[in-house]
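Visitor: starting from these lines, generate the structure:
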Amino acid sequence: MAIPLLVTIELAPGHLSRLAAAGFETHYAPTATDRAQAVEHNGGRIRAVLTNGSRGLDASVIAALPKLNIICALGAGYENIDVTAAKARNIIVTHGPGTNDTSVADHAMALLMAIARGIVQSDSAVRRGEWATSRQLRPMISAKRLGILGLGNIGEQIARRASAGFGMSVAYHSRTPRADSAWHYLPSPVALAQWSDFLVVATPGGAMTWHLVDDAVLSALGPDGFLINIARGSVVDTAALIDALKKRHIAGAALDVVEGEPDVPAELIAQENVIITPHIAGRTPEAAEATIRLVLDNLQACFAGQPVLTPVR
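Guide: Below you'll find the predicted structure:
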């Protein structure tokens, strides 16, 4: 008998088909209305949920699913899943560390280069017929200083690309120094920003990192510094960022994530010294295959009575 699975996020048709082929009765509910209806009509039957860190799963929904055995987060993040509520009922929670690290690190470097060299702005200017006036001096990347806020798997991959590919000096800040790291540790986000030419945000989301990049950090980054965020929009204080961009307190920002996405503040969009991509850093065919494969492996292990591969501890 097929196992009822609630999918609360957008998922490619091919991936939905693979879940069905693996023996899951998929209830696809990517919108709030869909989710409410799915819980109302099938909540008593649902045994598994597929979500992600941004969408999460709160305690009230967990309580409405009395037969729930497992919650799978697609990707590494799980900040909006109420893990405490799940564990109180012995519900397994899994996530996908390592499945999209390479893709996200590639995208971080693409954003860094694009904002430093003004690629997007120059392309737009040429299309407007402004060839001559758009030929401004833009900063180099090579041999500059790269600060990484949060040196996890993705931060480490960004550091290696920057160091090996561009000869950049690399420093980082995280809650504790990493004894195995080759990179220079700095004691606070402000100290890291003050040191950096480019500051890449690569932390997890959640309450612990909410608005970690605030006015003080942006002021420390300074008028020649660039901010790149491929982590979570909640890590950056949007109002402070808009103010810093408007007043040229920083040189620019390149964002793959925005606080409150998919709604992006009009005042942020209006700034010429920012580029924004729609949370696509981890969206490559290779990463998509790795993430769905891990979800399937975790689901199948759970319902076979075996240990899951990547539990949230």
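Visitor: every contact and neighbour count from this point should use C-alpha atoms.
Guide: Fine.
Visitor: burial measure for Ala304, as a count.
Guide: By other C-alpha atoms under 10 Å, the residues close to Ala304 number 10.
Visitor: list the contacts of the biggest helix by length in the chain.
Guide: Criterion DSSP state H: the longest helix present in the chain is helix 285-303. Counting by C-alpha atoms under 8 Å, 6 or more residues apart in numbering, helix 285-303 makes contact with 15, 19, 22, 48, 70, 72-75, 94-96, 99-100, 103, 282, 307-310, all of which sit outside it.
Visitor: of these, buried ones?
Guide: By the neighbour-count criterion of 16 or more other C-alpha atoms under 10 Å, the contacts of helix 285-303 include these buried positions: 19, 48, 70, 72-75, 94-96, 99-100, 103, 282, 308-310.
Visitor: which of the residues you listed fall within strands?
Guide: When the buried ones among the contacts of helix 285-303 are checked against strands (DSSP state E), the matches are Ala48, Ile70, Cys72, Ala73, Thr94.
Visitor: separation between the fourth one and Val308?
Guide: Distance, Ala73 to Val308, by C-alpha to C-alpha, to the nearest Å: 13 Å.
Visitor: following up with a second sequence; could you model it the same way so I can compare the two?
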Amino acid sequence: MLKKIVVYKPLPTDVEAYLRDKADVINVDPKDQAAFTAALEHADGAIGASIKITPSMIEGAKNLKALSTISVGYDQFDVDDLTRRGIVLTHTPDVLTESTADTVFALILASARRVVELAEWVKEGHWTSSIGEACFGVDVQGKTLGIVGLGRIGGAVARRAALGFRMNVLYTNRSANEQAEKEFGAKRVELDELLAQSDFVCLQVPLTPQTRGLIGANELKKMKQSAILINASRGPTVDETALVEALKNGTIRGAGLDVFEQEPLPAGSPLLAMKNVVALPHIGSATHETRHAMARNAAENLIGALDGTLTRNIVNRGVLAR
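Guide: This is a model prediction of the structure:
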């Protein structure tokens, strides 16, 4: 008998065809929570993204063996609860590394050189003579980049910084990244030192109880007044209220943000009115090529998990021990 799979995010045609060749596929709109929960009750697996799946939603899902998220982050799931239930959670950490690192570096360059602000200034017809200091930005090459969390994406950012822009790379991480130290000259330091010395502070950490609010008013005060904060990890890793105040008061120069505490960013957010903020709509991995690769990877993860053959991309390996 074919396994039953719930798909709660539109998939590329060829990826859905791959799943349909191996399982009985049911497409569900997750915004209809009642229908979504009902579908999960009869499912062996589910695949999708950007929807919080709570313990109560899978309470009746007695056949559920695997959930596959089309993302590297998995803060939409109660991992401990899934592990207790014996449900494997898979994610897609490798295929989005380079495109997300490109986005991070785009934020660095756009913030430093005021690309978005000045592009709008030109379109509004203000460029009527040679520019002066009022339009100047700051250099990126040769500056110090502090990366909080030197994992896959952080390492790819470090490579771009050190090899492409001759930047001095500092980092904090739970463990030493010997490859980055050897190849990119990265130096592991404590967070306070990183904040004090960096011209750009880049967050590349997952959202956990330990990283929620990691950068708040105290941390922002420790940064250089000329520094720029870059966040393309998860919005709640930064205390947004404290960041707004720091940007208003000139505590730091600016911010490049792809993620926010509330997404989409509310129309009344003070960040939208700030010229020293580059705000993007969470586009980290949003290229045609990468999103397709993520969907395919997630589909293969799910089938492998259901077949018992998957050995990588597993968030809660404790399930396998059971």
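Visitor: still on that earlier bit, can you put the ones in strands among the buried ones among the contacts of helix 285-303 of structure 1 in a markdown table and add distance to Glu10 of structure 1?
Guide: Shown next, in a markdown table, are those (distance: C-alpha to C-alpha, whole Å):
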| residue | distance to Glu10 of structure 1 |
| --- | --- |
| Ala48 | 16 |
| Ile70 | 19 |
| Cys72 | 14 |
| Ala73 | 13 |
| Thr94 | 18 |
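Visitor: burial of Gln179 of structure 2, as a residue count?
Guide: Every residue meeting other C-alpha under 10 Å relative to Gln179 of structure 2 is counted, giving 11.
Visitor: check Glu120 of structure 2 too.
Guide: Residues within reach of Glu120 of structure 2, counting by other C-alpha under 10 Å, total 11.
Visitor: likewise Asn90 of structure 1?
Guide: 12.
Visitor: helix, strand or coil for it?
Guide: Three-state secondary structure (criterion: DSSP: H, G, I helix; E, B strand; the rest coil) places Asn90 of structure 1 in coil.
Visitor: distance of the closest residue in space to it that isn't next to it in sequence relative to Trp195 of structure 1?
Guide: Nearest-residue entry for Asn90 of structure 1: Asn69, 7.7 Å, with adjacent residues in sequence omitted and distances by C-alpha to C-alpha, 6 or more residues apart in numbering. Counting by C-alpha to C-alpha, the gap from Asn69 of structure 1 to Trp195 of structure 1 is 47 Å.
Visitor: thinking again about what came up before, any residues in contact with both of Ala73 and Val308 of structure 1?
Guide: By the contact definition C-alpha under 8 Å, 6+ apart, Ala73 of structure 1 and Val308 are jointly contacted by Thr94.
Visitor: how many neighbours does the equivalent of Arg85 of structure 2 over in structure 1 have?
Guide: For Arg85 of structure 2, the equivalent position in structure 1 is taken to be Arg89, counting by TM-score structural alignment. By the other C-alpha under 10 Å criterion, the neighbourhood of Arg89 of structure 1 contains 13 residues.
Visitor: for Leu146 of structure 1, same thing?
Guide: Neighbour count for Leu146 of structure 1, taken as other C-alpha under 10 Å: 25.
Visitor: cool, and Asp82 of structure 1?
Guide: Once other C-alpha under 10 Å is used to define contacts, Asp82 of structure 1 is seen to have 17 neighbours.
Visitor: distance of the residue nearest to it when sequence neighbours are not counted relative to Tyr78 of structure 1?
Guide: For Asp82 of structure 1, the nearest residue in space outside its immediate sequence neighbours is Asp58; the separation is 5.2 Å by C-alpha to C-alpha, 6+ apart. Counting by C-alpha to C-alpha, the gap between Asp58 of structure 1 and Tyr78 of structure 1 amounts to 11 Å.
Visitor: ok, now how distant is the aligned partner of Asp75 of structure 2 in structure 1 from Ala64 of structure 1?
Guide: Under the alignment defined by TM-score structural alignment, Asp75 of structure 2 is paired with Glu79 of structure 1. The spacing between Glu79 of structure 1 and Ala64 of structure 1, counted by C-alpha to C-alpha, is 20 Å.
Visitor: can you give me the strands in the stretch 201-313 of structure 1?
Guide: Taking DSSP state E, counting those that start in this stretch as the criterion, the stretch 201-313 of structure 1 carries its strands at 226-229, 252-255, 274-276.
Visitor: in structure 1, point out the residues matching the helix or strand harbouring Gly146 of structure 2.
Guide: Secondary-structure element containing Gly146 of structure 2, defined by DSSP states H and E: strand 144-148. Aligning strand 144-148 of structure 2 against structure 1 (TM-score structural alignment) gives residues 145-149.
Visitor: hmm, who's touching the matching stretch?
Guide: For stretch 145-149 of structure 1, the surrounding residues in contact (C-alpha under 8 Å, 6+ apart) are 155, 159, 162, 168-174, 189, 192-193, 195-203.
Visitor: quick check: the longest helix of structure 1 aligns to which part of structure 2?
Guide: Under TM-score structural alignment, the counterpart of helix 285-303 of structure 1 in structure 2 spans residues 288-306.
Visitor: circling back: any idea how far the match of Arg85 of structure 2 is from Ala63 of structure 1?
Guide: Using C-alpha to C-alpha, which is the criterion applied here, Arg89 of structure 1 is 9 Å from Ala63 of structure 1.
Visitor: ditto for Asp197 of structure 1
Guide: When C-alpha to C-alpha is the yardstick, Asp197 of structure 1 and Ala63 of structure 1 sit 47 Å from each other.
Visitor: can you pull out the helices in the stretch 51-200 of structure 1?
Guide: Taking DSSP state H, counting those that start in this stretch to define them, one finds helices in the stretch 51-200 of structure 1 at 59-63, 83-88, 101-117, 119-127, 153-166, 189-195.
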